[in-house]
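J.: A predicted structure for the sequence below; I have some questions about it.
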Amino acid sequence: MKRLIYYLLLGLLVVSCEKDDSQSSADRNVVSEDGSIPFEELLILVNIKTTDSTYLVVKSVDSVSIYINNYYWTQINSQTLDTSKVDKQLVGNKYITDNKINYLIIANQDIEQPDYNTAGEFAQYLNAAYELKPGEYACLIESFQITFNDNSTKTYYPFEYTTFKVEQNLRSAFVGEIEIKID
């Protein structure tokens, strides 16, 4: 009889501890009234093609200026690549290769955060945020900078547009692969 009561109590304890959690782990990480996930970043692949149909080999593409629907989004560097493992040829002060190399850019919106001394400063901060709601957008790569082997730098202005789509409740959007031609 004691065993039966013991097993019943143990069963009740297990049943009472199991809780139907209707929220996924992603929903628990977001604090909002409507349960939506805030949009945070753009993912872009950039490759740089030279005039002789080869691709430029650099560690990173620097100071990439990105605009979304003519609103400034950010100026950021691509992720760094280990170029020692790339089959490349030296031409002048730069390396080139016949194989396409994609440089990954993870672009969060660049908003300066004031010290919030007044309500006006906080309102200015909120107004600077350009919220991307679900829909179609145009991404402009206005400019970027390349550092060559002799540590000289050159800024390019490709003004390259591409379109992308923001989906409901996604944290990021893949803009696509952008091929930029340089001389």
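T.: Thanks, I have it. Residues are numbered from 1 along each chain as shown.
J.: When you work out contacts or count neighbours from here on, use the C-alpha atoms and nothing else.
T.: OK.
J.: quick one: contacts for Leu8?
T.: Leu8 makes contact with no residue, according to C-alpha atoms under 8 Å, 6 or more residues apart in numbering.
J.: Helix, strand or coil: sort out it for me.
T.: Of the three states, Leu8 takes helix under DSSP: H, G, I helix; E, B strand; the rest coil.
J.: how much space between it and Val15?
T.: Using C-alpha to C-alpha, to the nearest Å, Leu8 is found at 10 Å from Val15.
J.: shared neighbours of the two, which are they?
T.: The contact sets of Leu8 and Val15 do not overlap (C-alpha under 8 Å, 6+ apart).
J.: can you give me the strands for the protein?
T.: 41-49, 55-57, 62-68, 71-76, 89-91, 94-97, 103-108, 135-147, 153-156, 160-166, 172-181 (DSSP state E).
J.: Out of these, which gets nearest to Glu121?
T.: strand 71-76 (19.4 Å; C-alpha to C-alpha).
J.: Which residues are in contact with Val175?
T.: For Val175, the contacting residues are 42-45, 139, 162-165, by C-alpha under 8 Å, 6+ apart.
J.: Kindly recompute the last result at 6 Å.
T.: Taking C-alpha atoms under 6 Å, 6 or more residues apart in numbering, we find Val175 in contact with 43-44, 164.
J.: structure B:
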Amino acid sequence: MKLLTVFAFICATVFLIVGTFAVLHGVYGSPVPSPAPEPSPDADPKPKADPEPEPEPSPDPEPLPEPAPEPLPEPAPEPLPEPLPEPAPSPVAEPSPNPVAEPNPNPSPVASPMMPQPMLLSDKLDANFVALSASPDPAPAPAPAPAPAPAPAPFPAPLPAPSAVALEPMGYPGSLDDLVPDSIAEALPN
């Protein structure tokens, strides 16, 4: 029995590990291989030959005259951008800055003055802000109406008078000691 418990524990552990790997692999994909560390030149046992060996300095080098630096050419000034052309007047009538309303000679049912203008989101936010800031102390809510008093419950019918009946414990005729053996010796068959 102990061997079966150990086997079940090992199987559950392996199942948990494999299941966790499968879930993580499904979510994140395969792991990215880490880049191999670059070998350092000091640890290389075989030094490579330089393709271009450095010339050794001569014991008495002759000083070379340094060339004079050439003056840098001045950058050419960038041409100024061309001015933008004036926009052509649009055939759509623009609202005039005059606040006095002018009568429209061609009224259309679509642009009727009776139709409400669509409210912009900023207007809604401003209206909400004004409504909230206009009443800092809200009016108290009315008190709830008192609940009606419950009707008195009717009295239950009286129970019949008890009869004189002797009840045996648990419906078994005799003592409870007869149900349970006193010792193992009593429980064994003769």
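T.: Received the coordinates, thanks. Since the model is a prediction, treat every value here as computed from it, not as a measurement.
J.: Quick check: TM-score for this pair?
T.: Here the TM-score for the pair of chains, by TM-score structural alignment, normalised by the length of structure 1, is 0.16; 51 aligned residues with a C-alpha RMSD of 5.2 Å.
J.: any idea which of the strands of structure 1 is most buried?
T.: Most buried of those, by mean neighbour count (mean count of other C-alpha atoms under 10 Å): strand 55-57, with a mean of 26.
J.: Could you list every helix and strand in contact with that one?
T.: Where contact means 3 or more C-alpha pairs under 6 Å, 6 or more residues apart in numbering; DSSP states H and E, strand 55-57 of structure 1 is packed against strand 41-49, strand 94-97.
J.: any chance of these in JSON lines, with distance to Phe174 of structure 1 too?
T.: Shown next, in JSON lines, are these (distance: least, C-alpha to C-alpha, whole Å):
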{"stretch": "strand 41-49", "distance to Phe174 of structure 1": "5"}
{"stretch": "strand 94-97", "distance to Phe174 of structure 1": "26"}
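J.: how about the strands of structure 1, which one is nearest Asn127 of structure 1?
T.: Closest approach to Asn127 of structure 1 among the strands of structure 1 (C-alpha to C-alpha): strand 71-76, 12.3 Å.
J.: could you give the angle of that closest one to strand 103-108?
T.: 130 degrees (axes from the mean of the first three to the mean of the last three C-alpha atoms, to 10 degrees).
J.: If you count contacts, what does strand 71-76 of structure 1 end up packed against?
T.: Judged by 3+ C-alpha pairs under 6 Å, 6+ apart, the packing partners of strand 71-76 of structure 1 are strand 62-68.
J.: what's the strand it packs on packed up against?
T.: strand 71-76, strand 135-147.
J.: of all the ones you listed, which lies closest to Ala128 of structure 1?
T.: Smallest distance to Ala128 of structure 1 across those (C-alpha to C-alpha): 9.7 Å, for strand 71-76.
J.: how many degrees apart are the closest one and strand 62-68 in direction?
T.: Using the same axes, to 10 degrees: strand 71-76 of structure 1 against strand 62-68 is 160 degrees.
J.: need the contacts of Val175 of structure 1 in TSV with distance to Asp62 of structure 1, can you?
T.: Shown next, in TSV, are those (distance: C-alpha to C-alpha, whole Å):
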residue	distance to Asp62 of structure 1
Leu43	16
Ile44	14
Phe164	22
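J.: Closest to Ser172 of structure 1 out of the residues you listed?
T.: When those are compared for distance to Ser172 of structure 1 (C-alpha to C-alpha), Leu43 comes out closest, at 7.1 Å.
J.: re the thing from before, minimum distance to Ile105 of structure 1: which of the helices and strands packed on strand 55-57 of structure 1 has it?
T.: Ile105 of structure 1 sits nearest to strand 41-49 of all those, at 5.1 Å, using C-alpha to C-alpha.
J.: Give me the angle between the closest one and strand 172-181.
T.: Orientation of strand 41-49 of structure 1 against strand 172-181 (the same axes, to 10 degrees) gives an angle of 20 degrees.
J.: Contacts for strand 41-49 of structure 1, please.
T.: Applying C-alpha under 6 Å, 6+ apart, the contact partners of strand 41-49 of structure 1 are 55-56, 101-108, 172-181.
J.: Tell me the spacing between the residue nearest to Glu177 of structure 1 when sequence neighbours are not counted and Ile146 of structure 1.
T.: Leaving out its chain neighbours, the residue that sits closest to Glu177 of structure 1 by C-alpha to C-alpha, 6 or more residues apart in numbering is Leu45, at 4.5 Å. Distance check for Leu45 of structure 1 against Ile146 of structure 1: by C-alpha to C-alpha, it reads 16 Å.
J.: just Thr97 of structure 1 next, same as before
T.: Thr97 of structure 1 sits at a distance of 16 Å from Ile146 of structure 1 (criterion: C-alpha to C-alpha).
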